[in-house]
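>>> predicted model and sequence below, questions to follow.
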Amino acid sequence: MFKKFLTTIILSMLVVSSVFAQPPTPPSENGYAPMPPTHRHGRQHHRHIHGIRGLEWINLTEEQINEINKIDYDYENKIREAEYRKRGIDYEFEFEREKADIDLKTIKDLINQRKDIEKEIDYLRIEKEVSIFNVLTAEQKEQINRIRYYR
C-alpha cells in the first residue's frame, strides 16, 4: 500500500515538474502571446470591408466603403431575422414530430414554410451582392471579376 502511494506521488511530481519546466512564451509588443500564423491569421487586410469577397483588394473611396458596410449591415440583419424565423419553424417541426398523433398537414405546412424562408434568405444574399455591385464603378467591377476568377 505504501509502495503504491509513494509511486503515485513520485509520478505526479514528475508530471507537474514537466509542465512547469516549459520555457515561457516570448513577450510581444502588445503584451499578449503572439498568435501563430494560420490560414485565418496569416494575411492581414489593410481595411475592414464586409460584403463581397475581394473588396479589400480594389481601390475604394471612403464613401464607397461606408455605403458597402451600410448595405452589408442592413442585409445581414434581414438575413439574421429570417434565419431566426427558420429556427423557430425547426423547433415547431421537432415539437410536432415528438407528438404521438402526428398531423401530416401541419408537418407539410412547416416544411413549406421552411423552404420559403430558405428561398428568401438566398434571394436576400443575391440582392445584397447586387446592391454592393451597384456602388462600384465599371473598372472596380472588372477588378472584382478578375480577382474572383484567379482565386
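Received it, and whenever you're ready, just let me know what you need.
>>> CA atoms for contacts and neighbours, from now on please.
OK.
>>> near residue 86, how many other residues are there?
Per other Cα atoms under 10 Å, the neighbour tally for residue 86 reads 20.
>>> next one for the comparison:
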Amino acid sequence: MKNIITILFLTISTTFFGQDYNTKKGYVAEGYDVVAYFSNKTEKGNKDFTTEFDGVKFKFSTKENLGIFKNSPKKYIPAYGGYCAYAVGAKAEKVSIDPKTFEIRDGKLYLFYNSWGTNTLALWKEEGAEKLKLKADKNWIAINKER
C-alpha cells in the first residue's frame, strides 16, 4: 500500500509541478535562444523577447524565434531540463552546462558541460551517445522522482 501511495504522489507531483529545469542565470539554457540551436547557432536571448513555459523562463534572440517557441514549446525544451546530458547519462547527476556546447540529436536539444579542460560533448560521442542517451532517459525519470 505504501508503494502505491508513493507512486501516486510522484505521478501527481510530476504532473502538476513539471520536471526540474536548470535555470542558472534565471533562464533555461542560461538565457540562450533554444530555437536558434536548431539552426546550429548559439545566440544569447534578449530580455525583450522572453516567455514562460512550465513555470520557467526562456529568452530568445528575435521576436520570430519567440513566436516559433510559443507555437510548439515542447519541441525546443532541452533534454533533461537543460542539465548536462552526459552527466545525467553517465553519472545520474545534474550538472551545469556551457550553453555554447550542444548537439541536436533526433530532433532534440542536448546541452553539455565544457570547462576546465573537460568537454562532455566529446565524451558523449566517444563513449557512445546512443547508449548514454538511453541511460540518461532512465536516470532522468529517477532524478525527477527524487525531487
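Looks like it came in fine. Please read all numbers here as calculations on a predicted model, not as lab measurements.
>>> quick one: TM-score?
In this superposition the chains share a TM-score of 0.22, using TM-score structural alignment, normalised by the length of structure 2; 52 aligned residues with a Cα RMSD of 4.8 Å.
>>> now do the buried residues in stretch 121-141 of structure 1.
Across stretch 121-141 of structure 1, burial judged by 16 or more other Cα atoms under 10 Å covers 121, 124, 125, 128, 129, 131, 132, 133, 135, 136, 140, 141.
>>> mind checking which of those residues are in strands?
With strands taken from DSSP state E, there is no overlap with the buried residues of stretch 121-141 of structure 1.
>>> make CSV from the residues you listed and add distance to residue 89 of structure 1 to it.
Below are the buried residues of stretch 121-141 of structure 1 laid out as CSV (distance: Cα to Cα, whole Å):
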residue, distance to residue 89 of structure 1
121, 14
124, 19
125, 21
128, 24
129, 27
131, 29
132, 30
133, 33
135, 35
136, 37
140, 41
141, 38
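>>> tell me which two of those sit farthest apart.
Using Cα to Cα, the two most remote members of those are 121 and 140, lying 26.5 Å apart.
>>> other SSEs contacting the longest helix along structure 1?
Using DSSP state H to define each element, structure 1 has its longest helix at helix 62-98. Where contact means 3 or more Cα pairs under 8 Å, 6 or more residues apart in numbering; DSSP states H and E, helix 62-98 of structure 1 is packed against helix 104-135.
>>> angle of the helix it packs on against helix 62-98?
Angle of helix 104-135 of structure 1 versus helix 62-98, following axes from the mean of the first three to the mean of the last three Cα atoms, to 10 degrees, is 170 degrees.
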